[in-house]
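Engineer: Compute the structure for the input listed below.
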Amino acid sequence: MNKVVIALCAFSLVFASCKSDKKKEADEETVTEEQVVETKVEVKKIKLAMEPKSDTQVSGNAVFTDKDGQVTVVAVFEGLQPGSHAIHIHEKADCSAPDGTSTGGHWNPTNQPHGKWGAAEGFHKGDIGNFTADENGNGTITFNAGGEWCIGCGDPNRDIVGKAVIVHQGTDDFTTQPTGDAGGRVSCGGIIE
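Structural biologist: Next comes the predicted model:
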């Protein structure tokens, strides 16, 4: 009889231990699932078509991606004159004027001087910079604005929605005020959600 009692006690201890291990595993799985939910990153994207302006054939597209508070734009163009071209964000998503002037000036919500992105002397929030078109008139630019921009956040100093992308005929010299002496507007696309 004592052997039976001892065997039952041993079985009870093993069963309780297994049950405790299973509960611990279930608790760990729950924590893991909760952590996965907490680490989901919101990604917003806007893709826009770039249309020719100023009697040119410059077209293309731009994709803005806002991931984890960091905004990047990748833009691809064709029909450009070979060489360097400026690209900026302008005040209004209105590409209705044949020369693109309906977009207004450079987007500059903080009233800084025109300059190269990140310059200590200041720069417009729309001062992206220059990119190069190859001998076939094709050009690409990838630009990371970090946390300086957002998509649809409502902050007037950061929100790019309602603005426009403009490609210029020439190169931005980063010093001439307020435009960088970049020349005419050859392509336009509105940043609209």
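
Engineer: contacts and neighbour counts: CA atoms only from here.
Structural biologist: Will do.

Engineer: From residue 127, how far out is residue 187?
Structural biologist: Computed with CA to CA, to the nearest Å, the distance linking residue 187 and residue 127 is 16 Å.

Engineer: the more surrounded of those two?
Structural biologist: residue 187 (30 against 24; other CA atoms under 10 Å).

Engineer: That one touches residue 168, doesn't it?
Structural biologist: Yes. Taking CA atoms under 8 Å as the definition, residue 187 is a contact partner of residue 168 at 7.2 Å.

Engineer: and residue 18, which of the three is it?
Structural biologist: Classification of residue 18 using DSSP: H, G, I helix; E, B strand; the rest coil returns helix.

Engineer: again, but for the one 3 residues further on
Structural biologist: Reducing the assignment at residue 21 to three states with three-state DSSP gives helix.

Engineer: before we go on, could you also do this sequence so I can check it against the first one:
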Amino acid sequence: MRFRLFVVIAGLLGFAALQVAAAASKSAHADIVSAKGTQIGTAKITATSKGVKIEVKVTQLTPGEHGIHIHTVGKCEAPAFTTAGGHFNPTSAHHGVHNTQDPHPHLGDLMNLVVDKKGNAKATFLANGVTLGDGPNSLFHDGGTSLVIHAKEDDLMSDPSGNSGDRIACGVIEK
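Structural biologist: Alright, predicted model coming up:
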């Protein structure tokens, strides 16, 4: 009888551990820093049935529209953030939702981030086809990924980055 109880308890503990691990892989975050190295915002990333939802809150940016993308390397060395690599593009697509060449867009392409007159922005994006789990479309592939904000508006069609200009802010995507 004690052995059965032990087996049941061990099974329940194992199941609970699997549930905690599964929950952990359903969310991620990024602390977004400026070219000066100071934190100016955050991103909360959660899994959805179609991809990942990215909720961004930032301050201290110039008003207007800015390109924002998932980049292929989880490294944000200021001031230029070139260490973040290019756009996350595991499907070898063309840049931008308005690109006339198929396939498009990159999985890391997002719509523009709109910053208000006070330099603040709060936006939610959906990155279709991206996962927080395993596989080639995972934000946690070997080397990781980052979220990068650019100086200018993304035209949403020009390869490779929509003419969105310099990288002005970056955050490594972490579990």
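
Engineer: one step back: which residues are common contacts for residue 187 and residue 168 of structure 1?
Structural biologist: Overlap of the contact sets of residue 187 of structure 1 and residue 168 (by CA atoms under 8 Å, 6 or more residues apart in numbering) is empty.

Engineer: To which residue of structure 1 is residue 53 of structure 2 aligned?
Structural biologist: Aligned by TM-score structural alignment, residue 53 of structure 2 pairs with residue 72 of structure 1.

Engineer: Now that match. Nearest residue, chain neighbours left out?
Structural biologist: Nearest non-adjacent residue to residue 72 of structure 1, counting by CA to CA, 6 or more residues apart in numbering: residue 144, 4.3 Å away.

Engineer: Show the contacting residues for that neighbour.
Structural biologist: With CA under 8 Å, 6+ apart, residue 144 of structure 1 has these contacts: 70, 71, 72, 73.

Engineer: at 10 Å what do you get?
Structural biologist: The contact partners of residue 144 of structure 1, by CA atoms under 10 Å, 6 or more residues apart in numbering, come to 64, 65, 66, 70, 71, 72, 73, 74, 128.

Engineer: Packing partners of the host helix or strand of the second one?
Structural biologist: Going back to what we said before, that points to residue 65 of structure 1. If you go by DSSP states H and E, residue 65 of structure 1 is part of strand 59-67. With contacts taken as 3 or more CA pairs under 10 Å, 6 or more residues apart in numbering; DSSP states H and E, strand 59-67 of structure 1 sits against strand 43-52, strand 70-78, strand 139-146, strand 164-168, strand 185-190.

Engineer: If we use 6 Å, what do you get?
Structural biologist: Judged by 3 or more CA pairs under 6 Å, 6 or more residues apart in numbering; DSSP states H and E, strand 59-67 of structure 1 is in contact with strand 43-52, strand 70-78.

Engineer: residues in contact with that strand?
Structural biologist: The contact list for strand 59-67 of structure 1 (CA atoms under 6 Å, 6 or more residues apart in numbering) reads 43-52, 71-78.

Engineer: Have a look at how far, on average, that strand is from structure 2.
Structural biologist: For strand 59-67 of structure 1, the mean distance to aligned residues of structure 2 following superposition is 1.0 Å (mean CA distance after the TM-score superposition for structure 1).

Engineer: Any idea how far that strand is from the middle of the chain?
Structural biologist: On the basis of CA atoms, centre = their mean, to the nearest Å, strand 59-67 of structure 1 sits 8 Å off its chain's mean C-alpha point.

Engineer: Next: stretch 48-68 of structure 1.
Structural biologist: Distance, centroid of stretch 48-68 of structure 1 to centroid of chain: 14 Å (CA atoms, centre = their mean).

Engineer: Quick check: buried residues in it?
Structural biologist: Neighbour counts over stretch 48-68 of structure 1 (16 or more other CA atoms under 10 Å) mark 48-54, 56, 58-67 as buried.
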